[in-house]
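>>> Have a look at this prediction, sequence included:
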Amino acid sequence: MPEPAFPAAALDPEGRPAWITELGAEDPHQIVHLVRDLQPREALEALGARLAHARPCTLPEERADEHSSLPRTALGETDCASALLAGRIGGWTFVFDDAGHTDSVSNEQGGLESAALALSRTGGAALSLAHNFDGPCCGLEFAEDGAEVLWTNSDDLEGSLPELPDRIREAVAAAGIVEQDHLDPGELDEEAVIRTGCVLAGITGWTSADVRAAELVLVPFG
């Protein structure tokens, strides 16, 4: 596997996109949703957020503490289930959920479906990138036009490569490997799943400065 096809400053030492690292807590349990063809407030509404509680946001320079995300620090509330931060950079809207409570949403039939599927029903593409401290380290769901294209996690990605479509395998190759002491040489690191999602969205060059320069919307959830 090659080195990740990301600019040198775009990744932290663990291979995670640095803009995600800056937003999250030190021990993250979070989801980042990415969607085309939806504006930030529309994406928040699709995820079940109450827009009456939404407000413009300027991110602080530092987290309140190691257990708090930057959005939760900006929100100043600790009793909500999640702090959701949304913005748009280029052709993609992101929604950062600092506690991972928007993994699924209610559908018109009264059941639940994944957030990526719901967001992609606009006719565009959507991805959900998850960090979990109580399961597989990282997860990825990719959907287009309301249909699942890929669901995988850091435990399953490498073993499933032979069966994946060419464009997914090409994205995994571009995501590359960041060597870690606890892994064998050449073994996919956990964050390769997150980098693969960024490659599929074409956002390998996003930086923390890009996020801070965007018009950001913040809302408590749950």
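Done, it's in. Numbering: from 1, shown residues only.
>>> Could you use CA atoms for every contact and neighbour count after this?
Fine.
>>> Test my guess that residue 123 contacts residue 145.
Yes: proximity of residue 123 to residue 145 meets the contact threshold set by Cα atoms under 8 Å, at 4.6 Å.
>>> Looking at those two, which one has more neighbours?
Between residue 123 and residue 145, counted using other Cα atoms under 10 Å, the more crowded position is residue 145 (16 against 13).
>>> quick one: contacts for the more buried one?
117, 120-125 (Cα atoms under 8 Å, 6 or more residues apart in numbering).
>>> and what of residue 43?
If you count contacts by Cα under 8 Å, 6+ apart, then residue 43 has 35, 93, 95, 119 around it.
>>> Next: residue 56.
Contacts of residue 56 by Cα under 8 Å, 6+ apart are 215-218.
>>> ok, now which ones touch residue 88?
Applying Cα under 8 Å, 6+ apart, we find residue 88 in contact with 39-40, 94, 214-216.
>>> Turn the contacts of residue 145 into a markdown table, including secondary structure and distance to residue 166.
What follows is those, written out as a markdown table (DSSP: H, G, I helix; E, B strand; the rest coil; distance: Cα to Cα, whole Å):
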| residue | secondary structure | distance to residue 166 |
| --- | --- | --- |
| 117 | helix | 21 |
| 120 | helix | 21 |
| 121 | coil | 24 |
| 122 | coil | 25 |
| 123 | coil | 22 |
| 124 | coil | 20 |
| 125 | strand | 18 |
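>>> ok, second structure coming up, stack it against the first:
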Amino acid sequence: MDVTAGAALGIEPGTSAALLAGRIGEWTFVYDDSGFTYDDSVTKALSADGRTAATSVYTIHADTSLTYAVGGEQVEWVNVDDLILEEHLLGMSAELRAAFEAAGNVPTEDFEPGEADGDIVMRAACALPGLALTLEDIRRILLLVVPFG
């Protein structure tokens, strides 16, 4: 079962991209099912004029990262492969550190001490605006779905 934004538009995988956008409080989110809009310049643009923006990426090759920008400038880029929580959290801004602490870590038996799980950046991106939503909350969000490409 394909549950991507493209599936909602009837787009065949690999033929185009789809964007799914919504707003929760002061935060706008965009889900890009093909990664065409991911670029550090996008995060910088989204954070222009004093705003805060974060983008989280999880590729088909399990490359996982988070870009955090404030006022049009990138403040932090977090690559999960290089993330050692005890070391890196101390160097993060207070807001980003709090988001990672709220995100928590889900270690598995093959993790090294302090190693972060691959989904931590998505949870941290959700924790930045204080998103603590149930599935019912998510189902009530008005969404805009558009083809892109």
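Nice, I can see it. Quick caveat, the model's predicted, so the values are computed rather than measured.
>>> which one in the second structure is furthest away from the centre?
residue 109 (25.4 Å; Cα atoms, centre = their mean).
>>> Which position in the first structure pairs with that residue?
Aligned by TM-score structural alignment, residue 109 of the second structure pairs with residue 181 of the first structure.
>>> Can you tell me the centre-most residue of the second structure?
Most central in the second structure (Cα atoms, centre = their mean) works out to residue 56, at 2.8 Å.
>>> Aligned to that one, what sits in the first structure?
Under the alignment (TM-score structural alignment), residue 56 of the second structure maps onto residue 129.
>>> Which secondary structure state is assigned to its match?
strand (DSSP: H, G, I helix; E, B strand; the rest coil).
>>> how much does the helix or strand residue 53 of the second structure falls within stray from the first structure?
Using DSSP states H and E, the element containing residue 53 of the second structure is strand 52-58. When the first structure is superposed, strand 52-58 of the second structure averages 0.9 Å from its matched positions, counting by mean Cα distance after the TM-score superposition for the first structure.
>>> Can you tell me what sits against that strand?
35, 38, 43-44, 46-47, 63-71, 121-122, 125.
>>> could you point out which element follows the longest helix along the second structure?
Determined from DSSP state H, the single longest helix within the second structure is helix 94-103. Under the assignment DSSP H and E, the closest C-terminal helix or strand after helix 94-103 of the second structure is helix 120-127.
>>> quick one: buried residues of stretch 81-96 of the first structure?
Of the residues in stretch 81-96 of the first structure, 81-88, 92-96 count as buried by neighbour count, 16 or more other Cα atoms under 10 Å.
>>> will you turn the residues you listed into a markdown table that also has secondary structure and distance to residue 152 of the first structure?
Below are those laid out as a markdown table (three-state DSSP; distance: Cα to Cα, whole Å):
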| residue | secondary structure | distance to residue 152 of the first structure |
| --- | --- | --- |
| 81 | coil | 25 |
| 82 | strand | 24 |
| 83 | strand | 25 |
| 84 | strand | 24 |
| 85 | strand | 24 |
| 86 | strand | 24 |
| 87 | strand | 25 |
| 88 | strand | 25 |
| 92 | strand | 22 |
| 93 | strand | 22 |
| 94 | strand | 20 |
| 95 | strand | 20 |
| 96 | strand | 19 |
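>>> And the residues you listed, which is closest to residue 30 of the first structure?
For these, the minimum distance to residue 30 of the first structure (Cα to Cα) is 7.6 Å, reached by residue 96.
>>> Next, count neighbours for residue 60 of the second structure.
Residue 60 of the second structure: 8 neighbours (other Cα under 10 Å).
>>> Could you report the distance from it to residue 33 of the second structure?
11 Å (Cα to Cα, to the nearest Å).
>>> what ranges do the helices span in the first structure?
18-23, 40-46, 70-75, 115-120, 157-160, 166-175, 192-201, 208-213.
>>> by contact count, what packs against the third one?
Judged by 3 or more Cα pairs under 8 Å, 6 or more residues apart in numbering; DSSP states H and E, the packing partners of helix 70-75 of the first structure are helix 18-23, strand 82-89, strand 216-221.
>>> what do you get if the cut-off is 10 Å, keeping everything else the same?
In this structure, helix 70-75 of the first structure packs against helix 18-23, strand 55-57, strand 82-89, strand 92-97, strand 216-221, with contacts taken as 3 or more Cα pairs under 10 Å, 6 or more residues apart in numbering; DSSP states H and E.
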